[in-house]
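Trainee: got a predicted model here, sequence first, then my questions.
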Amino acid sequence: MEYTVGKVYHGFKLERQEKVEELNSIARIFEHEKTGAKLLHLENDDSNKVFSIGFKTPPSDDTGVAHILEHSVLCGSKKFPTKEPFVELIKGSLNTFLNAMTFSDKTIYPLASKNEKDFFNLMDVYLDAVFYPNIYSTKEILMQEGWHYELENIEDELTYKGVVYNEMKGAFSSPDGVLMRNIQGSLFENNTYGCESGGDPEFIPDLTQEEFLGFHTKYYHPSNSFIFLYGDGNLDKMLAFINDNYLVNFERREVNAEILPEKPFNKMKEVVKEYSISVEDSSEEKTFMAMNFVAGSSMDDELYLALSTLEYLLLETQGAPLKQALLDAELGKDVYGYFDGSILQPVFSIVVKGSEKEKKEKFREVIFGTLQNLVDNGIDKKLVEACVNITEFKLRESDFQGMPKGLYYYMTAMDSWLHGGDPLVHLRYEENIEKMKQGLTTNYFEKLIEKYLLNNTHSSLLLLVPQKGLADEKEAQLKAKLQKYKESLSMEELQEIVNETRELIKRQTTPDSHEVLETIPVLSLSDIDDKVEELKVEETEAEGIKVLYHDVFTSKIAYVSFMFNSNCVKEEDIPYISFLGTLLGKLDTSTYTYGELSNEVLINTGGVYFKSEVYGDSKDVNLLSPYLEGHCSVLVDKLPVAFNIIADIMKNTKFEDKKRIRELLRMLISRVEMRLLERGHQVASTRLGSYFSPSYDYVEKTTGYEFYRFLKSLDDNFDEKIDSTVGKLKELINTIFNVNNLMITVTGKDEELKAVQNNVSTILSVLSTNEVERYSYEFKEENKKEGMLTPANVQYVAKGYNFKKLGYEYTGKLLVLKTIIGMDYLWNKVRVQGGAYGAFANILRNGNMVFASYRDPNIKETLKAYDETPEYVRSFETTEREMTKYIIGTMSELDLPLTPSMSGEVAISLFLRRISHEDRVKERKEVLSTNIKDINNFAGMIEDVLKQDFVVVLGNDNKIKENKDIFKKLENVFN
């Protein structure tokens, strides 16, 4: 259908229409005449259609009202009155993405699906949720999602409970998270960016029902909305749907959501904040320092891209000048940068982690001295070329792994659109890339440093210092406060809280009626493609080396992996493989310094990196295939150069620079520590799996807590261990980089494959040809039953075992069981009733079954919920319609769209884990044929798995100690 600027289509007036070459899309910008709703449409041939509606939601306090509202509108609406329409959609939709997100100044509700019928169903539920939520008639929604006083009986202890309350307690447990939250607060004293949009647990209980509803009434109106449509969908049909079903019911109104810019400071502001560490932990080298600058406007498209590139140039590359200067000055263990261009006044931050507060002035001196030196003497032009090149490569590649392209484009558009700017300004990058290339011959980036960093007083110096037992102290103060409050209440007032608590529990434990559930639109099984996309891997060769080739269009980018079987390494040396992978490409070689090497990589490729990987066998739980993999993405014409670089790294890496090795070691420790606190469910699950699964045990030794202990021991005893460590690393290089260990994988078309075959001799020429000794790793099952102590305010509770070891077999029907347990039973018991932010069951082909919770206030209650799963499964009953939903929801996970690089990764992984196309066809048929009886029959399996009583809990030290009878061993994670 042709569209004409100035014409009205279903209430939407087309204001602009143009081609965006960078996205290969036609962009159309509409305004809804009746309401003023804004709409951006990007038309292209992407079948993964995206819809989103967003609202400008600037908070004025730290109660987290915007975040709580984001959760709450998805708890039932006028047309879809179920308690959890969001969950019902996940259960029964073919969505490829479904979520909601709160930012500092906006809240968005994005979804994606390749199925048109499903897409309209999802759009209907989301639009009804944001415009007609049940929050006005059901006060328990704020209680559940935000906060409430919990008191089941008058004699009980009075506590706070709520999903967002516990989520943010978890978020505030991570010092890196606390730092990021305080950066904005230090720069914005008088506008919304100084507020915590997610909610500070200390202030969340200040939020009243009236303020909560008032925020929705004010901001969730079409006149304050930003609607987005992307992909190959029927625009006319979508516009008609949005107008006729929703916008037509509203009138235009003024919504005062303006965000006034913060006035610049006259001088740098200094702020000191505290974060908690355990009483047993040392407070040495635990201070964070951040220097932060407010830089320009998010609507300045050139500056937006240039400052992002400058942050990478100064702080992210190997040998980045500012990062290196801070490390050379021994100011801390880790250095990183942060640029947030998504807010009205973007923020540029320089962060040092693992420091001491006494080093504050030196921190300031090194930053300004280094920046001034760069301005006076110029930035290395090779470094400029490298950083501009990688920025351009990543923009052209458009590979936003895990996120639909359309959603990335929407979020990018909103950075300017939200503030009245052009939504296309950041999507068009060609011209700004060319402007940045001026930096190759001019002082382009030096001028940015001078204006936005050196001569910018709108800045802050933030120190985040450790305080032993702060979390416990705050918890004790909170208990005392709640006890005092309880004592001030009359019996009638206490009974009212008890009644409200019981009413909430009653609502949470009462299932929706079938009539209510049937309001949620559902696809039929006939809407599902019964064919499995074949991810073919062709076995071929290059110079006698086995090549696994995945044929897919990649826009002339070759995705190549050099996979070296690492079972030639002794069991006790496994952690060194992962450490070696981290070091490769970040140390000097005989040819380049590590800074020069980084420049060569970024100028000529889309990235080169090495990592340890292991592939468990789908047929035999005891088999595993470990590799050290060298990966690169490169345009086919640059492939010979890329292979020369990789060969240089493999052959000529030098390990003499012990100072550099320690820098990299400490940065790695810092990043692993971040993961321990922010992804505790993964850490606990891996630790648990290592008790009973050889492949999990390998992962634990190469990326998990065991690896962290290995790194810490090396750092704590560096002088004694470094010589033997270097010897070990050199030995591993000689052992692993051997022709007899090598297999190559290629993702691309025939041109890319031929380029690899024609140039592989470059790699082979640097490899050893010695005979290789293979090791089979002895695995001993052991239930360590650990409580892992941290200063966090929440827990991550994991329990499970391997069902194949108990004589059970894998079937695709287990995937439907996983959906039912995760999105029904655990969601209700652990999240809704227990107050955890999340809970899931993971069930794998190799037999590993793990239950885990995320940001959980409980331990025993969660383990009890896990242990009661068999009874739930045994007595599980539902309607045929609901069963169809569970099956469809399961299928959506099997059919996630893959980018070219992801397609190659998945195809190779399936091949190495011995999962054939026939296996996947069989699995799909089993999913589609699952019935209630099948689910009931899994009760015995789950019972047997849980009876093994394998448990790991990572969380608050006091909480774990209070429950010490559960554990065989308590482990202090950070001591």
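Mentor: Sure thing, it's come through.
Trainee: please make it C-alpha for all contacts and neighbour counts, starting now.
Mentor: Fine.
Trainee: so what touches whichever strand in the chain runs longest?
Mentor: Longest strand in the chain, counting residues (DSSP state E): strand 624-635. Strand 624-635 has contacts (C-alpha atoms under 8 Å, 6 or more residues apart in numbering) with 556-567, 577-578, 581, 604-617, 642, 694-695, 736, 912.
Trainee: adding another structure so you can compare the two:
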Amino acid sequence: MTLFEKLRSHDIAELRTTVEEYVEPLSGARHIHLLTDQADLAFLVAFPTVPHNSDGRAHILEHLALSGSQRYPVRNPFFSMMRRSTASFMNAMTYADRTVYPFATTDRNDFFNLLDVYLDATFFPTLDYLNFLQEGWRYTLEDGKLRYQGVVLNEMKGAFTNPLQALYNGITAQLLAGTTYAVVSGGDPLDIPALDYQALKDFHASHYHPSQALFMTAGAMPAAQVQQRIAERVLAQLPGNAPRRLPQLATVAAPRQHTIGVPAQADSASEHGVQSAWVLGESADLTALHHAHLLQAGLLGDAAAPLRKALESAGYGRPARIIGMDANARQILFHVGMEGLTREQLDDARALLQQTLEAVAQTGVPEAALQAALRDIVYQQRDTSGGRMPNILSRMLNAVPAVLRDGDAIDAFDSAAILAQLRRDIARPGFFQGLVRALLDNPARLDAHVLPDPDYFKDRAAAEEQRLATIQAGMTPAQFERIGADNRALEELQRAPADASLLPRIRPADLDRQPKALPAVPEARDGKYVFSIASNGISSARMQFDISALGEHNWPWLRLYASLRDGLGVTDMRFEQAGAWRRSQVAQFDIGVQPLLDSAGALRLSMNFYASALREDHAQIAAVLDTYVGQPRFDEQARIRFLVELMLRQRRNSLAQEGDRQAHLAASAPLSPLRAFEDASEGAAYSTFLAHLQAKMATEEGYQAVIDRLASLHESLVQCPATVLLAGSGDDAQALAALFNMAPAQDAPARHRTISGKRAALALYAPSQVNHCHIAWKAPDMQHADAPALAVAAELFQHQFLHQALRERGGAYGGSASYAEGAGTFTMQSYRDPRLAATYADFAEAVERMLDRPFTQEQLEEAIVSTIKKLDHPAAPFGAVLAAWSLHQRGIGTAARQQYRSGVLACTIDAVRQAVARWLRDASASRAASVGNLAQDMAGLEVLDLAASLGAEAQHSA
């Protein structure tokens, strides 16, 4: 018997789901349950968190809630459960006005194990003082100087490397002044040290109560089973009720103007911007929300949309990256803007924005553009993909803000009613013009000058240094002793063995002995592979050209080709006409290059053209793919120059925040043909290629050479062996296949690629306050006898060494290890790390300690469970098709998968040590780091200034 009362239920046929809404009347706690036959069991609890300053209290509380609780007073129960559970997703997220704790698993016992841990963590955390020092912030003394340290502090230093973060913070601080959205919910690193321990505990007491909580669950189980556990574990111990917290509403009576400084490279004269943002209706109001969606679709939805077309064809600047509808706050914001401007172009840009909007308020947009937007809503309602998390959990997370902001819970999951109204809306003459006119007449607007600041990081670092120096100068001996005592106590805690025996766990014996089932790859019929999947009436087609035989000198050109084609014209249509036509035809479209290493170690490359739409749009899928494969245009000179410049500027503006990926590729490229391709086509080498390309295209002769190269590349790739993957519900894929005329399937041999073999020792420099450190070794694929042991070793490294050394003691946001059998590498890495040389020393020490440290049977079993969990990560139906196809292309069958899985399940510590000695200790490593400043110990790495490489013409084959 539970205390929850059922308010209503609602069937959603497209999702095969019933939404049930409950409330517990004594506390006001709400529970939304999605009754479904899907295999995933999902849970989340969400709290409105509305801080009034930027000291990061909501974010730090999220970390501390997962660091020990009353029933589970162990260190880091969250990270312990990650290796004691088969969960396909576990996390916690702090947003501007809420904190959410979600997980998903397919195992019923695991679900209730995690439910107990999550309920106790959120409602009854210990909030230990030493954990506050570790996860939030603390003082340390380094060479006699006072310093700040802390996981969240360093995480947010990394977040602040993104210019968009600074811009968005500046917009909301002005436009939503007086609300929680005007502060940095994650914490401003300059303000985080203002948070004291008692204020954090008070924040938990006032925000984490059943009266504020929203519970959501999904799965093939009665809601009462979860409610019973909530009643026993939470409601029985936390009585009382309180009004639900809602974020404040901003009041803007007249337009405001402001200058917002953002991080920029030294050469920033052409990186000014103009930005306008309006406050619209409440995001929980579905009518207001979808009207904003239509406004975005009509103005910006494709290259022919009037505002996007005006911004891209102005002859100067480019569309701002913060643009369109923004429902992150309780009130919807709508952004328009331009960036990449000189100071002299600011007035022209403002005039262009105003004149374009005024023109659209008079003429409107084609109804087809709005119809396509409505079709996309239907597509999203049926879509079974969920990215890195199960689809059902993704839907729950998307519904949370609307429900917490007092929106309708049913409407948050089912768009049918609003769709009917929107169809009537767009049929009314002048409807869209009215949306634009209302935007123009809305006085709740901010007009901002975006000012590039090359001293942004230097000034923030100087402000921190000055503050610390002032504090240190005023400290008493007793205060210094307190700092030392706190750090000694924390270090003692961090080095103490963690006893996780109180936590529930899944054991290897509980796991399935067989590999996770994947769709069988059928025999090809005239080059077509047809898959019947549970896709809710969505059909997909991917036309693939095996380009493995193309030479390595083509690698950056292949990426360029794939990146450009989406934005260029086809047949007799210019780029803007082609964009509008394609958007009217299909819901999803993509062109990309995929690298694979086959079982012989040879690199296979494919150029893939992908389209997806509702089953009633099969003819359009075929037409779009046929047109983009067969009838490209490379004659739009101004457009190609614009797109190349856009790619280059975006890379220049994202050097620091993309540093982790760049360092990973630079470290791994000398060891793996697959990573070598990725480095050449998306890493630091590709940035240099783009810089050279832009310089080459400055002359007519150079531009023509580039166009000729792209056209020649197209002719080469369409002559390569082609196949098409087709997937849909029931017989849909077979019906779609009938629309494709393909030659009989061919299997071109992959080419063995040479790798340099020369290990990297590289520091990729871009100004910031953190580093990303990577080290890599060559490793075998999954069919090698050592592969299972290396996979288990990665989990042991991460959970038994790196987490403690890099995150707990070192202050990095993350420290991990990974065995990438598909790439042939073993790596260790740190993320948003204040250290560099010390981190590489920790990597080396971890290898040595792995060889002689005693491990318990439980620790080994946790590593085995973690490894199997990654193998069994659920995939959306079409994602499972692509996974099966990838294994098929690599030549890895069921027997090889079974052998690898059995090897993991039977792995021993001796096998782990032997593999680590053979592949890591006795082999040379390759190192690369993204570094934020050059004054630190560079650990023997050679510096490459990324900004300089982007600005200089490179010596590259063209």
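Mentor: Here it is on my side, so go on. Here the structure is a predicted model, which means the values were calculated and not measured.
Trainee: please state their TM-score.
Mentor: The TM-score (TM-score structural alignment, normalised by the length of the second structure) is 0.94; 943 aligned residues with a C-alpha RMSD of 2.5 Å.
Trainee: related to what we said a few turns ago, and the contacts of strand 624-635 of the first structure, which are buried?
Mentor: For these, a burial check counting by 16 or more other C-alpha atoms under 10 Å picks out 557-567, 577-578, 581, 604-617, 642, 694-695, 736, 912.
Trainee: average offset of the longest strand of the first structure relative to the second structure?
Mentor: Strand 624-635 of the first structure, aligned to the second structure and superposed, deviates on average by 1.4 Å (mean C-alpha distance after the TM-score superposition for the first structure).
Trainee: likewise stretch 919-926 of the first structure?
Mentor: So stretch 919-926 of the first structure averages 1.3 Å relative to the second structure (mean C-alpha distance after the TM-score superposition for the first structure).
Trainee: got the buried residues for that stretch?
Mentor: Neighbour counts over stretch 919-926 of the first structure (16+ other C-alpha under 10 Å) mark 920-921, 923-926 as buried.
Trainee: kindly report the same for stretch 757-777 of the second structure.
Mentor: 759-777.
Trainee: tell me which stretches of the stretch 351-500 of the second structure form helices.
Mentor: 367-382, 391-404, 409-413, 416-427, 431-441, 456-473, 477-495 (DSSP state H, counting those that start in this stretch).
Trainee: residue 745 of the second structure: which of the ones you listed is closest?
Mentor: Ranking the helices of the stretch 351-500 of the second structure by proximity to residue 745 of the second structure (C-alpha to C-alpha) places helix 367-382 first, at 31.1 Å.
Trainee: ignoring the adjacent residues along the chain, who's closest to residue 185 of the first structure?
Mentor: Excluding the flanking residues, the one nearest residue 185 of the first structure by C-alpha to C-alpha, 6 or more residues apart in numbering is residue 194, at 4.1 Å.
Trainee: alignment lookup: that neighbour to the second structure.
Mentor: By TM-score structural alignment, residue 194 of the first structure lines up with residue 182 in the second structure.
Trainee: that match against residue 188, yeah?
Mentor: No - using C-alpha atoms under 8 Å as the test, residue 182 of the second structure is too far from residue 188 to be in contact (12.0 Å).
Trainee: and these two? Which one has more around it.
Mentor: Just comparing residue 182 of the second structure and residue 188: by other C-alpha atoms under 10 Å the higher neighbour count belongs to residue 182, 23 against 20.
Trainee: for the more buried one, which residues are in contact?
Mentor: So residue 182 of the second structure contacts 169, 172-176 (C-alpha under 8 Å, 6+ apart).
Trainee: likewise for residue 325 of the first structure?
Mentor: With C-alpha under 8 Å, 6+ apart, residue 325 of the first structure has these contacts: 366-367, 370.
Trainee: how about it, what's its match in the second structure?
Mentor: Using TM-score structural alignment, residue 325 of the first structure pairs with residue 310 in the second structure.
Trainee: in three-state terms, label its match for me.
Mentor: helix (DSSP: H, G, I helix; E, B strand; the rest coil).
Trainee: skipping its backbone neighbours, what lies nearest the residue in the second structure that residue 853 of the first structure lines up against in space?
Mentor: The equivalent of residue 853 of the first structure in the second structure is residue 830 (alignment by TM-score structural alignment). Sequence neighbours aside, residue 815 is the residue nearest to residue 830 of the second structure in space, at 4.4 Å (criterion: C-alpha to C-alpha, 6+ apart).
Trainee: counterpart of that neighbour in the first structure?
Mentor: When the first structure is aligned by TM-score structural alignment, residue 815 of the second structure is paired with residue 839.
Trainee: next one: residue 253 of the second structure
Mentor: In the first structure, residue 253 of the second structure lands on residue 265 (TM-score structural alignment).
Trainee: which residue packs closest to its match, ignoring adjacent ones?
Mentor: residue 458 (4.6 Å).
Trainee: what lines up with the one you found in the second structure?
Mentor: So, by TM-score structural alignment, residue 458 of the first structure is matched to residue 444.
Trainee: ok, its match - how many residues close by?
Mentor: So residue 444 of the second structure, with other C-alpha under 10 Å, has 21 neighbours.
Trainee: what's near enough to touch it?
Mentor: With contacts defined as C-alpha under 8 Å, 6+ apart, residue 444 of the second structure is in contact with 175, 251-255, 278-280.
Trainee: let's go with 7 Å and repeat that
Mentor: If a contact means C-alpha atoms under 7 Å, 6 or more residues apart in numbering, then residue 444 of the second structure has 252-255, 278-279 as its contacts.
Trainee: between the residues you listed, which is nearest residue 652 of the second structure?
Mentor: For the contacts of residue 444 of the second structure, the nearest to residue 652 of the second structure is residue 278 (28.7 Å; C-alpha to C-alpha).
Trainee: and that closest one, how far from residue 181 of the second structure?
Mentor: From residue 278 of the second structure across to residue 181 of the second structure, the span is 15 Å (C-alpha to C-alpha, to the nearest Å).
Trainee: neighbour count winner among the two?
Mentor: The neighbour comparison of residue 278 of the second structure against residue 181 (other C-alpha under 10 Å) goes to residue 181, with 30 against 23.
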